[in-house]
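> With the input below, show me the fold.
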Amino acid sequence: MTKLELFRLKSMWGNFNFDYACSLARGRSGGLVSMWDPNVFVKGDIWCGDNYVIVKGKWKNSTEDYYFVNIYGPQHQSDKANLWSFLRQFIQDHNGKVVLFGDLNEVRDDTERLGSIFSRSDAAIFNSFIQEAGLLDLPMGGKKFTWMNKAGTKLSKIDRFLISEDVLEAHSDLRVTILDKLWSDHNPVLLHCKRLDFGPTPFRIFHSWFDRSDFDAVVKNAWANLSN
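Prediction:
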């Protein structure tokens, strides 16, 4: 990567306190880059291909391996099928939590396309990959589609986050939000943690408590402390 390209990354990140992995542009494909704060995430191995950048690493002070899989899905069906096959095998061959994301250039059903042709066979292959790789498709908030053409006549949900089940077990408050457009014809998609506050925990009582000899004393003591 040239110094000019590094300065472009710096302009996006805000400073030079970042590390990165990239797959350089080929033809009409603009390439891929993944960036992270080395004070928060410590990289291990990196795998790069024409349509993916995979970064293995650990959160600082953690022992668990994460695989962040940045994807740019190809256009042709055969190339997509080959990519899904490679990623499925990669995930099955490596132990660790998986976060897969990017412009996958594919939808799961006909409700995720508007004004363009929906391929049932392509969607079936994509859905099989998600299931066989043990991934979860997190629901998105904010908007329904992530891409729109200049005329506004074609819309698709082709950008998403897919995670392994153990990621959700470790971070049960994960949310995905589609943000407003900035520079691209794609909307940015944000994966973040957001705790939902449903108010105070409801009061519960079990009938078996009444059989305890110290029940009255516990209630009186709790009430007295609450009053104070």
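> going forward, measure contacts between C-alpha atoms and count neighbours the same way
Fine.
> Distance check, the most centrally placed residue in the chain against residue 145.
Per Cα atoms, centre = their mean, the C-alpha nearest to the average position across the chain is that of residue 161, at 3.4 Å. Using Cα to Cα, to the nearest Å, residue 161 is found at 14 Å from residue 145.
> Check which residues of the lengthiest helix in the chain are buried.
As assigned by DSSP state H, the longest helix anywhere in the chain is helix 77-93. Within helix 77-93, the residues that qualify as buried are 80-81, 83-85, 87-88, 91, counting by 16 or more other Cα atoms under 10 Å.
> before we go on, could you also do this sequence so I can check it against the first one:
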Amino acid sequence: MWDRMVVEKMEEYIGEYTVACSFQNVEDNFLWAFAGIYRPTSDSSRNSLWEEVAGLHSWWELPWYIDGDFNVVRFPSERLGDSRLRPAMSNFSDCIFDLGLVDLPLMGGAFTWSNNQPWSKLDRFLVSPEWESHYSEVCQKRLPRLSFDHFPILL
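Okay, the predicted model is just below:
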């Protein structure tokens, strides 16, 4: 799944909503963590997700990035035709703020999902400032959608 000549996996964690690993770069010994998000769909599940992510953050205390289909937008502008700020949006933004994460700008389009319903930005990469500093050229880019309802995103 990763090139062992580039990174060495140190630890792993499989939670209810996340799969996470800590890594060490072979070239410069930089230690960092990654978490991939499963798609919780209810507000109560999302609150459990935010708690799980906060626990991972405190467990490793490393520069890190998180990606996945969060199945929630942060702002009404991230859902075409929606102008209401909902509690789930505020909770998502609060989690990002509380963990000190950076929501990278999305290049190549504003939305990542549509299934014959309003276009939304459900998928994203979130990074810690330390991770972003180490990879100063980092950006996320929406790629062309082939056949699924989600656009792939490249970090």
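> Put one on top of the other, what's the TM-score?
The TM-score (TM-score structural alignment, normalised by the length of the second structure) is 0.92; 155 aligned residues with a Cα RMSD of 1.7 Å.
> which one in the first structure is aligned with residue 152 of the second structure?
Taking TM-score structural alignment, residue 152 of the second structure has residue 188 as its aligned residue in the first structure.
> so where in the second structure does stretch 161-179 of the first structure end up aligned?
So stretch 161-179 of the first structure sits over residues 125-143 in the second structure, by TM-score structural alignment.
> residues in contact with that stretch?
Under the contact criterion Cα atoms under 8 Å, 6 or more residues apart in numbering, stretch 125-143 of the second structure has outside partners 32, 63-68, 96, 100-109, 112, 124, 151-155.
> Hmm, the match of residue 152 of the second structure is touching residue 158, no?
No - using Cα atoms under 8 Å as the test, residue 188 of the first structure is too far from residue 158 to be in contact (11.6 Å).
> Next, show the common contact partners of those two.
residue 146.
> ok, the aligned partner of residue 67 of the first structure in the second structure to residue 6 of the second structure distance?
The pairwise alignment with the second structure assigns residue 67 of the first structure to residue 33, based on TM-score structural alignment. Distance, residue 33 of the second structure to residue 6 of the second structure, using Cα to Cα: 14 Å.
> of these two, who's got more company?
residue 33 (25 against 12; other Cα atoms under 10 Å).
> Strands of the first structure, start to end?
19-23, 32-36, 41-49, 52-59, 66-72, 97-103, 113-114, 135-137, 140-141, 147-148, 155-156, 159-164, 174-178, 189-193 (DSSP state E).
> close enough to count as contact, residue 5 of the second structure and residue 26?
Yes - using Cα under 8 Å, residue 5 of the second structure is in contact with residue 26, at 6.6 Å.
> Those two: which is more packed in?
residue 26 (13 against 9).
> Check the spacing between that one and residue 7 of the second structure real quick.
Note on residue 26 of the second structure: its distance to residue 7 of the second structure, by Cα to Cα, is 5 Å.
> now swap in residue 51 of the second structure and tell me
28 Å.
> Could you check how many residues crowd around the counterpart of residue 147 of the first structure in the second structure?
Correspondence of residue 147 of the first structure to the second structure, assessed by TM-score structural alignment: residue 113. The number of residues packed near residue 113 of the second structure is 22, by other Cα under 10 Å.
> circling back to that earlier point, tell me the angle of the longest helix of the first structure relative to strand 97-103?
Angle, helix 77-93 of the first structure to strand 97-103, by axes from the mean of the first three to the mean of the last three Cα atoms, to 10 degrees: 160 degrees.
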